[in-house]
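Enquirer: here is my input; please provide its structure:
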Amino acid sequence: MMPITAAPMHCAGTKGMEKVLIEHCISLSMRAHHSSTSPFLLHTLSGSSHCSIFAFAGSWSVDDWIDGEHGAFGVSKIDSSLFPSLKNLVRDAPAAVNMAFLRSFQMLLKTSRLEVEISKAAAEKKRIVFTGHSSGGAIAVLATVWLLEKHLRTDYKNHTVPLCVTFGSPLIGDNLFCQALQREDWSCCFLHFVMTMDIIPQSPLAPLASLKEELQSILQFISPKSLCLSSNSFGISQLLSKFYYTVLRNALTISNHQSCLSMGCATSLLGTLSGFIKLSPYKPFGTFVFCCSNGRLVSVKNSDAILQMLFYCLREASGQEMADDPCRNFKEHLQYESKLKSCLEMQNVIHGDYLQTNDLFLSEMNMDEMPLVETLLDDLDMGKEAWLHLHAAGDWEMQRFRNQKRIDANYNKIQEALNVLDQYRATCELRGLCYYDAFKLQRDAEDFNANVKRLELAGLWDEIIEMLVRFELPDRFEGRTEWVKLGTRYCLLVEPLDIANYYRHSKNEDTGPYMVKGRPRRYRFTQRWNEHAQQMPKGSSLESCFWAMVEEISADMNNKKPFIEVKERVLELEKNVSVWLASRKLRNDVLLGGSTFVKWWMALPKHHKFNSCIAKLMNAVDKSG
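Expert: Next comes the predicted model:
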C-alpha cells in the first residue's frame, strides 16, 4: 500500500514549478482583472524559468458564464476543429464543454494578439504558462489545450510542454474531456489551486441556467472591482445563502451518485434517478491543490476524489460560518493572492491520492503513517462520511488498474493467436489460395482451426471494448502505443475472416451490407484508435474492409445494377488497392488467379479495365494465371 505522504512543493504534481512562478501567476491573474485595455496580460519571467506567462481576465457578466441555449448546465460539444483530441474513441463521441467559456476563448483567438504572442514565445523557445483566476482560469485551460493540439501533437520534440495554473476556476468540461486529457498524457499540465471554502469552483455542479439572475448579482458581488464586499444587507445575504445551498444540494446528489457507481451499485434506482434529476456533467481534471485554513496544501490527482473533496471541504468547513456570515464563502474567492502566498511560504504539501482501504482504519496502519492521515483529516475538516466517499473513489481507481493488469495478461495470448493466423495465411499462399477465399470455403482442418482462433480473439477484444465503454480501464489505456499497434494488427489480419464468414453465410441478404449493418464494434474502434494515434482523417483507413467493398460491388453487379451506378465505387476501390498493396496493408495473395477480387475485376467492362489505374498490375496477374 502506498501511504499518504508529506512532500515539498516540487513533488506535489507541479512538475518542478518554482514557488516564485506560482506567486507571479496569482499576482498577474489578479492584475488581469483590473486591466481595461487587454483581455490578457503577458509577462516574461527571466532566469532559470525563462517563460512567458499569459494571464487571462475573468468576466463578471453572467452571459460569459452560462449559455442558457445549451441546457441547464450550458454544455455543448467541443469545437472539433480547435480541439480534435477531445473525444472518446470507443464511443466515437466528442467531449462537452461549457459553451460560454468556449465562445469567449474563440472570440479571444479571433480578436486579440493572443495567437501571435504565443507563436512568438514558442519560436523563442520559452516555456509558456497560462494562468487565470475565476473564469479567467477557464480561458487559461482552453488556451492550454489549444496549444497542446496545435503544436505538441504535430511537433512534440521542438516544443516545451505548456503549464496551466488556475486559481478558483470553475469546472468547465465533462467526463470525456477529463478522459481525453488523461489519454493524451496532458492532464499533468494543469494545476488548480482551490480554497476549501470557495464555492465558485464547484458552482457549475448546479443548473446555473435557472439561476442566472442570482448568479449575476453574485458575480457583481465578488468582482474585484466591487465596492459591496463589506455589504451585509438582508437582501444580498438571502441571495448568497440560496445560491450556496442550491450548489451544495446538487453537489451532494452528484457525490452520492458517483460513490454508488464507484462501489459498483449500478442498480435500476440509479437509472431512475438520472431520469428524474438532471445531473451536472462537469468533472475535474489535472492536479488540484486544496489550500487549508491552517496553511497546509493538499494535492490530489484522482478526479473522482477531487469531486468528493470539492463538496465535503465546502460543506464541513463552512456550515457554521455560512450561518454566521453568508458572505464568507464568496469573499474567499478573492483572497487567493494573500492566502496562497502564505501557504507557499510554508512549503508544506500532503498528497491525498493514495486513499486505500487501510487508510480508513488507523488501527491497521503503520505507526509512521497514522500522523499523516490524522493530519489530513484535521486539515480538511472532514468526517467519516467524507472519507468513505474518498475511499470509494480511491478504490475504484485501483480497481481500474487491476482490470488493466488482467487485460495486459492477455497481450501475449493475443499475439500468439495472431501469429497462428499469420502462419495460416502463409500456408494458404503456399497452397495457391487467397487467405480470404480459403477461409470462406472452409474445406480443410486449417480453416476450421483458424475460425476457432478468430472466435477466441473476438472474445478477448470484446471484453476490452466493454470495459472501455463502462470506463473500467484507466484513461491512459487508450494512449498506450503497444495496444494501438496490436489492435491495428488484429484489425488488418482478422477482419477479413469476419467478412468472409459474413458473406459465406449470406448474412447480407437478411441483415444488410457488412459495412452498414454487420461490422462489429471491435473493428470500428481499433480503426478509430489507429487513425487518432497516427493523426489520420476519420474513416481514412478502411483497408481491413477491402473484401466487404468487393463483395458489395459484386453483389450489386450480379443483381444487374448498371455499371454506371457503381462506377464511382469501383474507381475509389481501385485507387485504394493500388495504395494498400504498395504499403503492404494488402498482401499479394489478393492477386492470386482464383481470388474473389481477381474474378470480380476480370468481369468488369472491357472499356473500364483498359483505362484502370491497376490495369498493368491486373493484366500481369491474368498472364501469369
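Enquirer: going forward, measure contacts and count neighbours with C-alpha atoms only.
Expert: Will do.
Enquirer: just the element for residue 101, please.
Expert: Per DSSP states H and E: residue 101 is located in helix 99-111.
Enquirer: now the other sequence, so there's something to compare against:
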Amino acid sequence: MKHETSPFESSETLATLLASTPLLEESWRLCSHANAAAQGSFSVSRVGEVAYVAFSAVQTVGIWPEDRRGNLVEIQSVCEGVFDSFPRGGEEAVMVHGGLLQLFVLFYNSQIFQQKILEIVNECKSVVFTGHSLGGPIASLSALWLLSNIQTNSSSITVFCITYGSPMLGNEPFSQVILQERWAGNFCHVVARHDLLPRLLFAPSYMFDSQFHALFQLWHLSMTAPYFGQIGLQILVEKKDELFNKVLACVACRSRGGGDQETSLFWPFGSYLFCTDKGTICLDNEGAIVKFLYFIMMKGSATSCIEDHLEYGKYVEKACWQYLLKRSSVDACFDESSNDAGITLALQSLELTTQEPAYGDAKDCLLKARQLGCNRNLNNAKMAVNLAKITPLRAQIEWYKAFCDDSDEKLGYYDSFKLRTASKKGTKVSLNRLRLGWFWDELINMLQTNKLTHDFHKLPKYVNAAQFYKLLVEPLEIAEYYRNGEHKKKGHYIEHGRERRFKIFDKWWRDRKVGDEENNPRSKFASLTQDSCFWARVEEARDCLYQFRGETEKGNRTLLLEKIEKFEQYASSMVNRKEVSIDVLAENSSYNLFREEWKELKSQSQLLQPHFPGFQDGMVQ
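Expert: Below is the predicted model:
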C-alpha cells in the first residue's frame, strides 16, 4: 500500500476555513456591490471586528501594451514611497504588471481610501481585501502594501485577500518573495473552470495586433457589466474564438514547462481555489496550479469563459469542502488507498473523469502537490533532529573562542582565527564553520521552497538558534574574508561579501517578540558581541585610516574622517553599553589597534581641527 499522506496540508486547511466560515459569501456579496457601483469604486463593510474592502471589476487598463515584456515594472518604481517596505528579492527584479500597479496607486492616492484603511487598522482585528476580475489585482496589491507596512509599524491586524477571476499580477521572483515572506497563506484566488482572465497574461503581447487591445476592453466590459454583453458579443463574434485558442495554447505550453521568455513572465502566488458546478479543489503549489489552469480549461470555449467569468456567485454557493469529502459516488476501486480515493473525488469535482486524456497527468500532479504539502510537518521534525546534531559543532567553536580569549597572545577570538597558522585546532574550527553554514543554507532553501510550515521562521527555537549562530560564527566568516584578501578583489565584507543567510537571520531577529527584560542595561560584557558585523566595521575603519594617510584631496579626506569618527562613536557606545565580548578589548585585538592608530593620527595631524573643532585629546577611550 502506498504511503498515506496527511490531510492537514495548508491548502486543505484553507479550503476548509473558506467553506466553514462566511468569508466567501461575504466577500463575494461585497464584490457584487462594488461591481454595481461606479467604475473605479470600492466598497467597505464591517462584520464585528472584521472589515471587508472590495474593489470594482470595472476598471480601465491596457492588458496588451506594445512593450513585449508584458508591461512588467519593478514594484517600487511606479510611485515613490508606496512599496518602499516591500522586500527587494534576490538577483532577479521583483516585477508586477505596470497597468495593474498604476490602478492600485490611483486608489492609494485617494484621500478616502487612506482614511478608510486608517480607520480599519485602528479599529479592526482583521481585514479582508477582495475583488472580482480587474478588482482582484488591486485587492492583492492592497493586501501586500498593508502586509509590508505592518512589519514596519508593528501593527497586529490580520490581513487576508480573496480574488475572483483575477488576472496574474507579477513574475516568478515576485511570487518567490511572497513565499519567502510567508505571505502566500494570506491569498486565495478563486478561479472558475473556463474563465479566461486568470490565464490571459500567459499569452505574450506580441501575439496580438493592436485591434485586440480595443476588443479586449469591450469584451471585459461584456464580462463585468452585463448591459454591455450583447454589444461585446456581436463585435467579438469573429475574434473571440481566435483569442481563446491563442491563450489556451500558451497555457498548454506553460503547463508543460515550455515556451519562450515572453510566455514565462507571469507566475501564480498564494492558493488557488478551482471551481466547477460539482465542487472545488484548493492548491498552493505553483507548478501544480499552472498545470491545473490548463487541465480544467481544455474543453472550454470563448462563450463558456464569458459565462464562467460572470457566475462566481453560483460557485460561491456550492463551494463546500465537506460536500466533496462526503460524496458517496466514487469511481475508485475499494483496494485504492484513502488518499487515492480522495484525489479521484477531487478530480471528479473539476469534471475530470478517467476518460479524459489529461486525467492521468492531473492525478500525478495533484498527488505530488499533496505530498509536498503534507511533508512540511515531517520536514519540521527532521530539521529539529538535524539542529540537535549540529550542537556539538557549535560547542566546539564556543570552546575555541574561550581558548582564544584566555590565550597569552591577547589577540582575542577574531584576530586569533584571522592570524592562525596551520594547526589541527584551526582547521577543525574552520570545517565546523562550513558545516554549520551548510545546515542553515539547507534550512533556508527548504523554507523558501515551501517545504516547511508557514510559521517556521517564527518558532523561538530556530530564531534564537539562528541568532546565536550568527553572533558566534559570522566573526569567523569576516576573519576568513579578510585573511584571504577578498576585500581587495570584491570590496569590503558588509556590502560585497556577506552571506544571504545572515541577512535573513537579521530579519528573523528584528521580527521576534521582544520582552521587557531585553531592555534592561547589562551589568557585564556580553558573551558574544551583539553586532555580528562589528569586526567588518573595524576593518573598514582601519582601511579608512590607511587611505587617509595617502589622500591629498581635501574633500576625500573630509569624507574619510567623517566615516572614521562615526565608527569610533558607534564602537564606543557599544563598549559603554557592554554589548561587546571581552575579545574586542583584548590588548592586541584589531579594535585596540584601530584606537591606537586613530589616536596617533589625531595627535599628529593638525588638519583634523578645522574639520572637527570639537576633537580633544583623550576622546578615544
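Enquirer: re earlier: other SSEs contacting the helix holding residue 101 of structure 1?
Expert: The contact analysis (3 or more C-alpha pairs under 8 Å, 6 or more residues apart in numbering; DSSP states H and E) places helix 99-111 of structure 1 against helix 135-147.
Enquirer: return the residues in contact with residue 214 of structure 1.
Expert: Counting by C-alpha atoms under 8 Å, 6 or more residues apart in numbering, residue 214 of structure 1 makes contact with 239, 243.
Enquirer: what's the match for it in structure 2?
Expert: Here residue 214 of structure 1 is matched to residue 212 in structure 2, going by TM-score structural alignment.
Enquirer: I'd like the distance between that match and residue 399 of structure 2.
Expert: 70 Å (C-alpha to C-alpha, to the nearest Å).
Enquirer: go on, residue 316 of structure 2?
Expert: Distance from residue 316 of structure 2 to residue 399 of structure 2, by C-alpha to C-alpha: 61 Å.
Enquirer: who has more neighbours, those two?
Expert: Between residue 316 of structure 2 and residue 399, residue 316 has the larger neighbour count (other C-alpha atoms under 10 Å), namely 21 against 12.
Enquirer: and what about the more buried one, helix, strand or coil?
Expert: Taking DSSP: H, G, I helix; E, B strand; the rest coil as the rule, one finds residue 316 of structure 2 in the helix state.
Enquirer: that one is in contact with residue 26, isn't it?
Expert: No - counting by C-alpha atoms under 8 Å, residue 316 of structure 2 does not reach residue 26; the two are 9.9 Å apart.
Enquirer: chain neighbours aside, what residue packs nearest to the spatially most central residue of structure 1?
Expert: When structure 1 is reduced to its mean C-alpha position, the nearest residue by C-alpha atoms, centre = their mean turns out to be residue 180, at 1.5 Å. In this structure, residue 180 of structure 1 finds its nearest non-sequential neighbour in residue 86, 5.3 Å apart by C-alpha to C-alpha, 6 or more residues apart in numbering.
Enquirer: ok, now residue 398 of structure 2?
Expert: Sequence neighbours aside, residue 472 is the residue nearest to residue 398 of structure 2 in space, at 7.6 Å (criterion: C-alpha to C-alpha, 6+ apart).
Enquirer: tell me which residues in the longest helix anywhere in structure 2 are buried?
Expert: As assigned by DSSP state H, the longest helix anywhere in structure 2 is helix 359-389. Buried residues in helix 359-389 of structure 2, counted by 16 or more other C-alpha atoms under 10 Å: 359, 362-363, 365-367, 369-377, 379-380, 383, 387.
Enquirer: next: stretch 211-231 of structure 2.
Expert: So, applying 16+ other C-alpha under 10 Å, buried residues of stretch 211-231 of structure 2: 212-213, 215-225, 229.
Enquirer: among those residues, which are in helices?
Expert: Reading helices off the buried residues of stretch 211-231 of structure 2 with DSSP H, I get 212-213, 215-224, 229.
Enquirer: quick one: those as a markdown table, columns for distance to residue 333 of structure 2 too.
Expert: A markdown table is the format used below for these (distance: C-alpha to C-alpha, whole Å):
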| residue | distance to residue 333 of structure 2 |
| --- | --- |
| 212 | 49 |
| 213 | 50 |
| 215 | 49 |
| 216 | 46 |
| 217 | 49 |
| 218 | 49 |
| 219 | 45 |
| 220 | 44 |
| 221 | 47 |
| 222 | 45 |
| 223 | 42 |
| 224 | 43 |
| 229 | 46 |
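Enquirer: nearest to residue 412 of structure 2 among those?
Expert: The closest of those to residue 412 of structure 2 turns out to be residue 213 (C-alpha to C-alpha; 68.3 Å).
Enquirer: now for the residue lying closest to that closest one once chain neighbours are set aside, how many residues are close by?
Expert: Excluding its sequence neighbours, the residue lying closest to residue 213 of structure 2 (C-alpha to C-alpha, 6+ apart) is residue 64, at 6.0 Å. Residues near residue 64 of structure 2, counting by other C-alpha under 10 Å, number 25.
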